[in-house]
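Undergrad: test case, fold it:
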Amino acid sequence: MEKALRKSVLNFNWNKPAFLNQRYFIPNQLIDLLIENDFNLTEEGKSVNKQPIYSLTLGTGKTKVLAWSQMHGNETTTTRALIDFLMYYKKLQQENKLGFLENLSIKVIPILNPDGAKAYTRYNANKVDLNRDALTCTEPESQVLQQLYTSFKPDFCLNLHDQRTIFSAGEEKNPAILSFLAPAYNKETTINNTRLKSMAVITAVNKVLQEYLPAKVGRYDDAFNPNCIGDRFTQLGTPTILFEAGHWPGDYQRKKTVDYCFLALFSALKAIEELTIAGAEHGYFKIPENEKNFYDIIIRNVVFCNNLTDVAIQYNEILEDKTLKFVPFLVKIGNLSKHHGHSEITGNNKKMQINKLEYSEINVKIENIALDNENYIDFLTLN
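TA: Sure, this is the predicted structure:
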């Protein structure tokens, strides 16, 4: 993608409301914003709790792209990037500068799981993971997506998600700020023309991102699961690209990740319109596979539970009174030399206390932490 165009995307500013700078927002805020900005929404169905599920359509070009976000209600980073793209599209449209986008018809479901989004949970109101409901299709949200897929007949699908902070891009100390997958269509993970098209798009996107996120783009494991929607649509012959928005160090609201996810989304659409298969498989498998090598915090070389050891801490995202809180939990005690912390403390053989105790089980909420009686709880506080 041309450098001037990439710069235009990354430098795009609009009158973004404050709620879009946060991980949690109420679905109605987003829908009201789209209506206020003259996007024509179509109600495609209702959720378990009878909340409307909307779509909108951009363009009338020959190549059809179906994109959906917040299949998992607590994964909002790609949704926020999607809104940036919608606002950018409208700007280009008003200036008669759509360019390659004129060749696309893009149908978007901004929030597929409004009940999960409101409760800030992965699941829908029936406690079902919609990304494990592709074959059974028991849930109304799944039925909306599959009915829209059948009626729209997309040439490509974009499945937009967030990933946890634990992922690295390969084995090195590089967080997977964005990851992608060309889903399999069988248990042998055979590469056919459908998957090859997905790989071509991902390869093109990665080429753009490496200028800004060198060695920080990952590739998801492609083990086949017929109940995952990406695997299902690939099986039906539609190239599908899984986006996973990850962690930019220190940015737990993921504002920086939103920017690069927007660039990735725009780059994917350009790659779809200019599809080039040559070198796709090689380029795709050059992207390092995601590994679970990170913790939010590692405290190294402390005396705890009567041993010189390392301790890992992970934030749980907990919604309280419509505010998202990042609450630290003890998740691992042991030798963590092969793991990395987004933040690290060197304990220098000091005695550690968690919740005023020198021993603890794992998966304990941390109320207080001290090294040789020096309080470190402020270091752990993100709110």
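
Undergrad: every contact and neighbour count from this point should use C-alpha atoms.
TA: Fine.

Undergrad: quick check: Asn103 touching Leu269?
TA: No: using Cα atoms under 8 Å, Asn103 is not in contact with Leu269; the gap is 10.1 Å.

Undergrad: who's more crowded, those two?
TA: Higher neighbour count among Asn103 and Leu269: Leu269, with 20 against 16, using other Cα atoms under 10 Å.

Undergrad: which stretches of the stretch 251-383 of the chain form helices?
TA: For the stretch 251-383 of the chain, helices defined by DSSP state H, counting those that start in this stretch occupy the ranges 255-273, 280-286, 377-380.

Undergrad: which of those sits most buried?
TA: helix 255-273 (a mean of 22; mean count of other Cα atoms under 10 Å).

Undergrad: contacts for it, please.
TA: By Cα atoms under 8 Å, 6 or more residues apart in numbering, the surrounding residues in contact with helix 255-273 are 1, 6, 9-10, 21-22, 63, 77-78, 80-82, 84-85, 100-101, 103-104, 156, 177-178, 200-202, 204-205, 208-209, 245-248.

Undergrad: out of the residues you listed, which sit inside strands?
TA: Counting by DSSP state E, the contacts of helix 255-273 place 63, 104, 156, 178, 245 in strands.

Undergrad: could you dump those residues into CSV with neighbour count and distance to Ser343 added?
TA: Conversion of those to CSV gives the following (neighbours: other Cα atoms under 10 Å; distance: Cα to Cα, whole Å):
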residue, neighbour count, distance to Ser343
Thr63, 17, 44
Leu104, 19, 43
Phe156, 23, 39
Leu178, 29, 19
Ala245, 28, 20
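
Undergrad: between the residues you listed, which sits nearest Asn15?
TA: Ala245 (23.0 Å; Cα to Cα).

Undergrad: list the contacts for the closest one?
TA: Contacts of Ala245 (Cα under 8 Å, 6+ apart): 77-78, 161-163, 177-179, 257-258, 261.

Undergrad: please name the nearest non-neighbouring residue to it.
TA: Asp162 (4.4 Å; Cα to Cα, 6 or more residues apart in numbering).

Undergrad: relative to Met71, how far out is the one you found?
TA: Using Cα to Cα, to the nearest Å, we find Asp162 at a distance of 10 Å from Met71.

Undergrad: which one of these two has more residues nearby?
TA: Higher neighbour count among Asp162 and Met71: Met71, with 28 against 22, using other Cα under 10 Å.

Undergrad: let's compare: structure for the following, please.
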Amino acid sequence: MKKKLLTAAVTGALFTFGSFYAGTGTILAGDNGPNGPNYNGNETIKNERLHSYEEMVSDLEKLDQRSEALQLEVYGESVKKRDLYLAKFGMNEDNPTILFLTQQHGNETLTTEGALEVIKYLSSNGKNVKEILENVNVLIAPRLNVDGAEGDVNFSLEDYVSGTHTRYNANEVDLNRDHVDRNQPETKALHENVLQKYQPDYMIDLHHQGTQTTLGDTGELVSGSILYPTNDEVDSVVREQSKKLGAVVYNAVESKGYGLLSKYPGGSAQTISRNGLAAEYGISTLLLEMRGMADHYREDYVLGQKSNGYLIQQAVTAMKASLNALADGSIESADTSFWDTLPESNYDGE
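TA: Okay, the predicted model is just below:
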């Protein structure tokens, strides 16, 4: 029987919240304990603060009308004929190009919320934005799996906690396992009309993981996990640049009071974008997994709305740090030695 509402003691990365992020309506993290983030509390699932597909499109179109820097492009359609959007900033062939890809899995929602904040930021006229856009080409593909995010699919979500979001596209295919065959319209469009057309040098692929992921066997719950491409066919230079990108993200997130990252124990198959895009196109890729999901058939994977604020800001922090490091060239001096000692993720869930 489908559970319409989850009110559970989800041992989550929760905080005492004391402020709001201006313009978003999302709650920011407040006080931490003496040993870092206070990971405890009860939560209720509410999706009102998340952008629906229609709301996302409306916001993107409004920003496109107001901003000279932003170019909004439709690069394909989903199974259910929803348009797929790409936000573009700058196309100077002398500059490095970075792609931020979100929501390959429709139940991994806060990555897109962070991407929309970054699109809004890059559409402004601030001094830092000008410096970024003079030196970096930015591509943001918010929400690849638009059908799964709407729960508009050709299979039942009866066993899901809230029955609103699913990992899979409308054909019940995991898009992040379709980067070789490209049988689904979403991945086919991404490859033909974004990757092959714009040839990005870097990519951060943003995802979510379960709520109970820990830093190795320490028992400490993490706010996210990262990993570079691990396929054997990836060029060593591409892999090293991926590790440098990871160092930039790691240092930026760890500097926050709520940030604690582990090394994701991911596979090496080329069907996964982190590996396949690095091997096929020479893109330096980084996986960033964030804590908790909006919906799942496992209750210990689902995180309620109280953590939305700090997780969205974790995504924003990672993306902005990457842009700044590419703009000023500091990515080249990033120290990758932390990868040698970064504990792998463990999972204490049921």
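
Undergrad: need the TM-score between these chains.
TA: With the length set by TM-score structural alignment, normalised by the length of the second structure, the two chains reach a TM-score of 0.73; 282 aligned residues with a Cα RMSD of 2.9 Å.

Undergrad: Throw together a ChimeraX command that grabs the buried residues out of the contacts of helix 255-273 of the first structure.
TA: Command for ChimeraX that selects the buried part of these, burial taken from 16 or more other Cα atoms under 10 Å:
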select :6,9,21,22,63,77,78,80,81,82,84,85,101,103,104,156,177,178,200,201,202,204,205,208,209,245,246,247,248
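
Undergrad: to which residue of the second structure is Asn49 of the first structure aligned?
TA: Superposed on the second structure with TM-score structural alignment, Asn49 of the first structure falls opposite Lys80.

Undergrad: what's the closest non-adjacent residue to that match?
TA: Asp147 (6.6 Å).

Undergrad: for the one you found, what is the corresponding residue in the first structure?
TA: By TM-score structural alignment, Asp147 of the second structure lines up with Asp115.

Undergrad: can I assume that match sits in a strand?
TA: No: with DSSP: H, G, I helix; E, B strand; the rest coil as the criterion, Asp115 of the first structure is located in helix rather than a strand.

Undergrad: reformat the ones in strands among the contacts of helix 255-273 of the first structure as CSV; add distance to Arg195 of the first structure.
TA: Shown next, in CSV, are these (distance: Cα to Cα, whole Å):
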residue, distance to Arg195 of the first structure
Thr63, 17
Leu104, 20
Phe156, 11
Leu178, 20
Ala245, 21
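
Undergrad: translate Leu63 of the second structure into the numbering of the first structure.
TA: Under the alignment (TM-score structural alignment), Leu63 of the second structure maps onto Asn37.

Undergrad: its match: how many residues sit nearby?
TA: Neighbour tally, Asn37 of the first structure, other Cα under 10 Å: 11.

Undergrad: same deal with Lys50 of the first structure?
TA: 11.

Undergrad: that one and Glu43 of the first structure, how far apart?
TA: With Cα to Cα as the criterion, Lys50 of the first structure and Glu43 of the first structure are 12 Å apart.

Undergrad: element containing whichever residue in the first structure pairs up with Gly276 of the second structure, please.
TA: Using TM-score structural alignment as the criterion, Gly276 of the second structure maps onto Arg232 of the first structure. Arg232 of the first structure is located in helix 229-235, with elements delineated by DSSP states H and E.

Undergrad: average offset of that helix relative to the second structure?
TA: Superposed on the second structure, helix 229-235 of the first structure shows a mean distance of 0.9 Å to its aligned residues (mean Cα distance after the TM-score superposition for the first structure).

Undergrad: need the residues that contact that helix.
TA: Residues outside helix 229-235 of the first structure that contact it (Cα under 8 Å, 6+ apart): 131-135, 159, 183-186, 194-195, 224-226, 239-242.

Undergrad: just the residues you listed: which are in strands?
TA: Going by DSSP E, the strands hold 159, 240-242 from the contacts of helix 229-235 of the first structure.

Undergrad: now do the contacts for the nearest residue to Gly279 of the first structure once chain neighbours are set aside.
TA: Nearest non-adjacent residue to Gly279 of the first structure, counting by Cα to Cα, 6+ apart: Ala200, 7.7 Å away. Applying Cα under 8 Å, 6+ apart, we find Ala200 of the first structure in contact with 271, 275-281, 283-284.

Undergrad: apply 10 Å and report the result again.
TA: Residues near Ala200 of the first structure by Cα atoms under 10 Å, 6 or more residues apart in numbering: 182, 206, 268, 271-272, 275-284.

Undergrad: Ala321 of the second structure versus the counterpart of it in the second structure, what's the distance?
TA: Using TM-score structural alignment, the partner of Ala200 of the first structure in the second structure is Lys244. Distance, Lys244 of the second structure to Ala321 of the second structure, by Cα to Cα: 12 Å.

Undergrad: now Thr213 of the second structure
TA: For Thr213 of the second structure, the distance to Ala321 of the second structure - Cα to Cα - is 24 Å.

Undergrad: ditto for Arg167 of the second structure
TA: If you go by Cα to Cα, the gap between Arg167 of the second structure and Ala321 of the second structure works out to 28 Å.

Undergrad: try Thr341 of the second structure
TA: 22 Å.

Undergrad: same check, this time on Thr24 of the second structure
TA: For Thr24 of the second structure, the distance to Ala321 of the second structure - Cα to Cα - is 20 Å.

Undergrad: and if you look at Asn145 of the second structure?
TA: 25 Å.

Undergrad: hmm, back to that, list the residues that contact both of Lys50 and Glu43 of the first structure?
TA: Joint contacts of Lys50 of the first structure and Glu43 (Cα under 10 Å, 6+ apart) do not exist.
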